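Peer 1: Pasting the sequence and the predicted model now:
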Amino acid sequence: MTGLRELQRQRVREAISTAAITLFLERGFDEVPVTEVAAAAGVSKPTLFKYFPTKEDLVLHRIADHLGEPARVVRERTPGEQPLEALRRHFLDGLAGHDPVTGLNDHPVVLAYHRMVFFTAPSLLARLHQYMARDEEGLAEVLAESTDELTAALLAGQVLATQRVLARRNWSMLAEGRPLPEVELEAVRAAELAFAMLTAS
């Protein structure tokens, strides 16, 4: 059960991030100083950095909240389920729920958020790659419990690269103005194909 103190921390963290993303989307990531974000969120600059170690984390914590998810999915899979099947199922569930991490979400703020992360600020992309590397290491570690370390590392890299390609493709189609139901059908077909290729490799 989450205590009151932790709930308060979560509220403050979310308020800071929401203020930051709102300002960044309005004016650009590089154009808004951290001091302005702190003022908009009603906290001091030192308090802001207690919650977010870097300016980039103000944006990327919404992705970072998924850190460790691939490893968790494999670790918590049902008895007898293969790791790749668990990861495939989880990704398809994300598509069905229009999880922004899958790229299949056409809310204007989500589309703008992806554009900001991937195309407008190199420092955001560099920080995101650090998160991705940690996820890859975590997945490789849990996969190595049932295979050798090289196979686990290769498979982890292939799976996460596949998911990134699929998510970017989904976002791109939506950003072009294609309707969500149409993109969703393609996204599911592409995911099924991609995971079938991984299974066959």
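Peer 2: Thanks, I have the structure now. Residues are numbered from 1 along each chain as shown.
Peer 1: going forward, measure contacts between C-alpha atoms and count neighbours the same way
Peer 2: Will do.
Peer 1: and the gap between residue 135 and residue 67?
Peer 2: Using CA to CA, to the nearest Å, residue 135 is found at 6 Å from residue 67.
Peer 1: ok, those two, which is more surrounded?
Peer 2: For residue 135 versus residue 67, the count of surrounding residues by other CA atoms under 10 Å is larger for residue 135: 22 against 17.
Peer 1: and the comparison structure, right after this:
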Amino acid sequence: MTSTAPQEGRRERKKRETRLRISDIATGLFLDRGFDAVTIAEIAEAADVSVNTVYNYFPTKEDLFFDRAEEVIDRPSRFVRERLPGQSAADAVLGRLRAEIEDRSVYAGVLEGYDAFMRCIHGAPSLLARLMLMQYRTAERLTETLAEETGDDPEDPMPQLVAGELVHISNQLFRGATRAVAAGMSPEQAAAAALGKLDTYEGLVSERFLKYAVRPG
């Protein structure tokens, strides 16, 4: 079968590669010296591009650090949109989270050295504020997705409550995992602790929460 997916042109590929190179170089500088200590001019020089080129790809320095913000914000909503027939919103989001912990995914925070990334965030007030804004937008988008998927009235509190709790659980597990690794736990130990916490969370919430927004099958 012939693929109908659009081919990436040479211009698009070069732009993508330039963006990735700038981001990778900036991340290395941030982790090595701290976010506030690094200037855009230094990043541009290290990447062998102009300052204007950096700003063309990344409007702010915070955008350079959180270069995958949109992907992160949309992840829980995507999991809900892609859930299988008979699967609830919580099944989709928490099930994916469990799989990522077991697979030692970067999104679960159980990788060796990932604590350095979080230390960089906590050392820069603007990054911490951006992270909190991303978490708010994640819950907001998931609320909209749940309302669309269920057809619930906009005044119904369930989409907002379920979205807020799912994002809260994900954030708590992520923070706990990165702190555990920073404290000396191996990724395997941190993952086991995170899975235990996830089991506890699922045991505390109601059946109504766990079975909300089941996709008809």
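Peer 2: Yep, that arrived. Note that the coordinates shown come from a computational prediction; the quantities given were computed from them, not determined experimentally.
Peer 1: Overlay the chains and give the TM-score.
Peer 2: Superposed pair, TM-score by TM-score structural alignment, normalised by the length of the first structure: 0.91. Supporting alignment: 198 aligned residues with a CA RMSD of 1.6 Å.
Peer 1: Quick one: the strands in the second structure, in order.
Peer 2: Taking DSSP state E as the criterion, the second structure carries no strands.
Peer 1: can you give me the helices for it?
Peer 2: Along the second structure, counting by DSSP state H, helices occupy 10-33, 40-47, 51-57, 61-65, 69-81, 89-102, 114-122, 125-150, 158-182, 187-204, 207-210.
Peer 1: Reformat the ones you listed as a markdown table; add distance to residue 108 of the second structure.
Peer 2: Formatted as a markdown table, the helices of the second structure follow (distance: least, CA to CA, whole Å):
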| stretch | distance to residue 108 of the second structure |
| --- | --- |
| helix 10-33 | 19 |
| helix 40-47 | 28 |
| helix 51-57 | 27 |
| helix 61-65 | 18 |
| helix 69-81 | 12 |
| helix 89-102 | 5 |
| helix 114-122 | 10 |
| helix 125-150 | 15 |
| helix 158-182 | 6 |
| helix 187-204 | 8 |
| helix 207-210 | 21 |
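Peer 1: ok, the aligned partner of residue 51 of the first structure in the second structure to residue 198 of the second structure distance?
Peer 2: By TM-score structural alignment, residue 51 of the first structure lines up with residue 57 in the second structure. Distance of residue 57 of the second structure to residue 198 of the second structure, given as CA to CA: 37 Å.
Peer 1: Buried residues in stretch 144-163 of the first structure, which are they?
Peer 2: Going by neighbour count (16 or more other CA atoms under 10 Å), the buried part of stretch 144-163 of the first structure is 144, 152-153, 155-157, 159-160, 162-163.
Peer 1: what's the closest of the residues you listed to residue 28 of the first structure?
Peer 2: Comparing these against residue 28 of the first structure with CA to CA places residue 163 closest, at 27.0 Å.
Peer 1: Please pull up the equivalent of the closest one in the second structure.
Peer 2: Per TM-score structural alignment, residue 163 of the first structure is aligned with residue 170.
Peer 1: do residue 175 of the first structure as well
Peer 2: Per TM-score structural alignment, residue 175 of the first structure is aligned with residue 182.
Peer 1: and the gap between the residue most central in space within the first structure and residue 127 of the first structure?
Peer 2: The centroid of the first structure falls nearest to residue 63 when counting by CA atoms, centre = their mean (3.5 Å). Distance, residue 63 of the first structure to residue 127 of the first structure, using CA to CA: 11 Å.
Peer 1: what about the match of residue 175 of the first structure, neighbour count?
Peer 2: By the criterion of other CA under 10 Å, residue 182 of the second structure has 19 neighbours.
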